[in-house]
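# I would like to see how this sequence folds:
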Amino acid sequence: MKITVIGTGYVGLVSGTCLAEMGNEVLCLDLDQRKIAILNQGELPIHEPGLLDMVRRNVAAGRLRFTTSVEDSVAFGQLQFIAVGTPPDEDGSADLQYVLAAARNIGRHMTEYKVVIDKSTVPVGTADKVRAAIAEELAKRELALPYSVVSNPEFLKEGAAVEDFMRPDRVVVGADDERGIALMRELYAPFIRNHDRVIVMDVRSAELTKYAANAMLATRISFMNELANLADKLGADIEQVRVGIGSDPRIGFHFLYPGCGYGG
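Now for the predicted structure:
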């Protein structure tokens, strides 16, 4: 399949490279000329174990390329992944200007059916805004081209992102039309040969799933840190407490460690 990935940050670069590793043709777009220059020199602007060798292997095989040309990127892939940053605004809300700019560029230059895939962590309702931005640009061009908007949130752990992408425990696909769903199933089929781990749902549910997963993990970490503080005051051993509660299968041991907190 021919795939465009918009954004060569952590999520975009890992996603694009892993998709190329499975035999897809991938073109990664970034407007930061410095980043693209680094990538075209065979180096990485980020560090992730195993990623550099995979990038170099797929570039050498001709499956992975990098560009700063918006026109080329829109023309290239039937699947257009949006994996740009969503930095917090002054009030703490996600700044969607880069997501919507990417959507507008797709609407501005597309000439045939596209699947536009939100990979960035975005608030519920973002897919509606992406759909509207594309429709607005098409209307300006007096065109009525078909397209699908899909939510496909990432669940990558820093330090294990390549492994997480290549062997996912689940692939969440939020979509409202069968054509988009079928293409997403085809895309992820090589990653889930032994078990069907694609979970199809409506777009808003997929967007909320990402936030819900983040909140749940943050809650577990925060709760263990509070328990660790309490254990210090009471003279208890938090490690023994952790074993005691984690042995309950309803709780489990994952993300049940006190530590320095969380980020992302």
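# Only C-alpha atoms from now on, for both contacts and neighbour counts.
Fine.
# In this structure Leu96 contacts Pro88, no?
No - applying Cα atoms under 8 Å as the test, Leu96 and Pro88 come out as separate, 9.2 Å apart.
# With neighbour numbers in mind, choose between the two.
Between Leu96 and Pro88, counting by other Cα atoms under 10 Å, Leu96 is the more crowded of the two (22 against 11).
# Where does the closest residue to the more buried one other than its chain neighbours sit: helix, strand or coil?
Nearest residue to Leu96 in three dimensions, chain neighbours excluded: Thr86, at 5.7 Å (Cα to Cα, 6 or more residues apart in numbering). With DSSP: H, G, I helix; E, B strand; the rest coil as the basis, Thr86 sits in coil.
# Let me know whether Thr86 touches Ala94 as I believe.
Yes - if you go by Cα under 8 Å, Thr86 and Ala94 touch, sitting 5.5 Å apart.
# Now for those two: what residues contact both?
Here Thr86 and Ala94 have Val122 as joint contacts, going by Cα atoms under 8 Å, 6 or more residues apart in numbering.
# and Arg170, how many neighbours does it have?
Neighbourhood size, Arg170 [other Cα under 10 Å]: 16.
# Let me see the contact set for the residue lying closest to it once chain neighbours are set aside.
Nearest residue to Arg170 in three dimensions, chain neighbours excluded: Arg197, at 4.8 Å (Cα to Cα, 6+ apart). Arg197 sits next to Pro168, Asp169, Arg170, Val171 when contact means Cα under 8 Å, 6+ apart.
# Would you mind measuring from Arg197 to Ala132?
Per Cα to Cα, to the nearest Å, Arg197 is found 30 Å from Ala132.
# got it, and Asp232?
As judged by Cα to Cα, Asp232 and Ala132 stand 53 Å apart.
# okay, those two: which has more neighbours?
Taking neighbours as other Cα under 10 Å, Asp232 and Ala132 compare with Ala132 leading, 16 against 11.
# mind listing what's buried in the helix or strand containing the more buried one?
Under the criterion of DSSP states H and E, Ala132 resides in helix 126-140. Buried residues in helix 126-140, counted by 16 or more other Cα atoms under 10 Å: Thr126, Ala127, Val130, Arg131, Ala132, Ala133, Ile134, Ala135, Glu137, Leu138.
# and this one, so I can compare the two:
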Amino acid sequence: MSGVKVGVVGAGYVGLTTAVCLAERGLDTACVDLDAAKVDRLNAGDPVIDEPGLPLLLRSGLAARKLCFDTDYAALADCDVVFVCVPTPSGADGAADLRAVESAVDTLGRVLTAPAVVALKSTVPVGTTRRMAARLRDRGLSVASIPEFLRESHAIYDFRNPDRVVIGSETPRAAALLRQVYGVGSQRTFEMSPESAELAKYASNAFLAVKLSYANSLARLCAHAGADIADVTRCMGADVRIGGHFLQPGPGWGGSCLPKDTAALLHAGRDAGVDLPEVAAARTTNDVQAERIASTLQRLLPDALPDARITALGLTFKANTTDVRDSPALRVCGGLTAAGAQVSGYDPRLGSIDPATLHRCGVVGVDDPYVATKGANAIVVLTEWSQFRDLDWPSIAEQAPGAVVLDTRNLLSRDAIAGTGLRYLGNGTVGGY
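Predicted structure coming up:
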């Protein structure tokens, strides 16, 4: 790796993880982000995002002078390869908004020198890599697709231990350089055309969304049939053709990837005249999860849902992160407040959540779970924080006598609730919802 210099555009979850992990491998790494305040914080060793292991790698990279952050693309001028990790949000029609990608590529075209490689880690529609390559061809630069498969709260581990590295390139030199930078064996490297790499990312995320929605539909059936979703999915997951991942029911799926990627895949299908009814159905199922929870509470509460006091336990889209982008927990809260309920919300990372985000959902943030649940008519577990298992549920019952506990994640032990006077309902369980 001697002499190879790498760059990263974008210091979000993907870009920042990529930068610190490449620096850990001994590569001289420069990361550019247009947010000057963020760049200053990163250069001071403040990781800006909550990701296990990231603070140590950030500070180690800075101390070793293997890592630096800048707002000026000129910092990337002598890079051999630059990873583009900028957002591609959904437009109104579901299409991916590529303005940030196009701007980054055009700017890199003015800064880099041949034969540098521009590697697109941003999730982009089929054909984007080839179009970006055409924009840079006269500069002697190559463009490759190298989609990311990092999980928030596990991003450092996933980068160090990838189950696959996908390289979409028609330039052998670019593919060889990317293999060298990643340093993984051939058994975990999948080389293919840019179009196949681009579609592989969308296809993977859409399949996960389909599995999650299927699990939620099964949970609803289990509750009606007197079956237990945990037993059903345990049996399913034992089949190696299915696997046990992404079969846990919940309040719906969200985050920064699945919603926009399924929308973009459907848009691509429409453009190609190809229907993807499985993906469309998964989105439809996901859209009704908040209403399923609201209607269950409407049925269970002794008084009408309007004016009911409801506590939401968990506000982030998943545990061990501060990310509330497209959070199903907040989607549920928004539906409850729209129905007239008074919603208080507690999350272990409440201090890192923008109060304006909670305000838009009508949620009053409370930094103590016992204060948040006091006087509640219903307590809804929305995010799978392990801390919720360890709450003193008898004490909660004293402060919220007779409250309904709706466990959308099946996180709690029914035995811990039994005998407290609280009414427990699991998701897709016997006697649940």
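# Can you calculate the TM-score here?
The TM-score (TM-score structural alignment, normalised by the length of structure 1) is 0.92; 252 aligned residues with a Cα RMSD of 1.3 Å.
# just to revisit the earlier point, got a list of what the corresponding residue of structure 2 for the residue nearest to Leu96 of structure 1 touches?
Aligned counterpart of Thr86 of structure 1 in structure 2: Thr88 (TM-score structural alignment). Residues near Thr88 of structure 2 by Cα under 8 Å, 6+ apart: Ala96, Asp97, Leu98, Arg99, Ala100, Val101, Ser122, Thr123, Val124.
# do Leu42 of structure 2 as well
Leu42 of structure 2 makes contacts with Val48, Leu58, Phe69, as judged by Cα under 8 Å, 6+ apart.
# Of those, which are still contacts in structure 1?
With the contact criterion set to both residues aligned by TM-score structural alignment, their matches' Cα atoms under 8 Å, the contacts of Leu42 of structure 2 that also touch in structure 1 are Val48, Phe69.
# Which members of the contacts of Leu42 of structure 2 are positioned in helices?
Applying DSSP state H to these, the entries found in helices are Leu58.
# which among the contacts of Leu42 of structure 2 gets closest to Ala268 of structure 2?
Checking these against Ala268 of structure 2 with Cα to Cα, the nearest one is Val48 at 33.8 Å.
# so how far is Thr17 of structure 2 from that closest one?
In terms of Cα to Cα, Val48 of structure 2 sits 12 Å off from Thr17 of structure 2.
# Looking at the two, which one has more neighbours?
Shown here are Val48 of structure 2 and Thr17; by other Cα under 10 Å, Thr17 has more neighbours (23 against 16).
# which one in structure 1 is aligned with the more buried one?
When structure 1 is aligned by TM-score structural alignment, the residue opposite Thr17 of structure 2 is Val14.
# Tell me who's in contact with its match.
Listed by Cα under 8 Å, 6+ apart, the contact set of Val14 of structure 1 reads Leu51, Ala161, Val162, Phe165.
# Next, the contact list for the third one, please.
Right, the one you point to is Val162 of structure 1. Val14, Cys18, Glu48, Pro49, Gly50, Leu51.
# Just say helix, strand or coil for it.
Under three-state DSSP, Val162 of structure 1 falls in the helix class.
# Quick one: map it onto structure 2.
Aligned partner of Val162 of structure 1 by TM-score structural alignment: Ile156.
# Would you tell me which one of the contacts of Val14 of structure 1 comes nearest to Phe223 of structure 1?
Of the contacts of Val14 of structure 1, the one sitting nearest to Phe223 of structure 1 (Cα to Cα) turns out to be Ala161, at 25.1 Å.
# Which parts of the stretch 1-150 of structure 2 are strands?
Applying DSSP state E, counting those that start in this stretch to the stretch 1-150 of structure 2 gives strands spanning 5-9, 28-32, 67-70, 81-84, 117-120, 142-145.
# The last one maps to which residues in structure 1?
Across structure 1, the stretch matching strand 142-145 of structure 2 (TM-score structural alignment) is residues 148-151.
# mean shift between that stretch and structure 2?
Mean deviation of stretch 148-151 of structure 1 relative to structure 2 after superposition (mean Cα distance after the TM-score superposition for structure 1): 0.8 Å.
# Now do Ala290 of structure 2 against Ala329 of structure 2, distance only.
Going from Ala290 of structure 2 to Ala329 of structure 2 by Cα to Cα gives 9 Å.
# Determine the residues that are contacts of both of the two.
Common contacts of Ala290 of structure 2 and Ala329, defined by Cα under 8 Å, 6+ apart, comprise Pro251.
# corresponding residue for the residue nearest to Arg170 of structure 1 in structure 2?
Match for Arg197 of structure 1 (TM-score structural alignment): Arg188.
# any idea how far its match is from Val166 of structure 2?
Arg188 of structure 2 sits 8 Å away from Val166 of structure 2, going by Cα to Cα.
# same thing with Asp50 of structure 2?
According to Cα to Cα, Asp50 of structure 2 and Val166 of structure 2 sit 26 Å apart.
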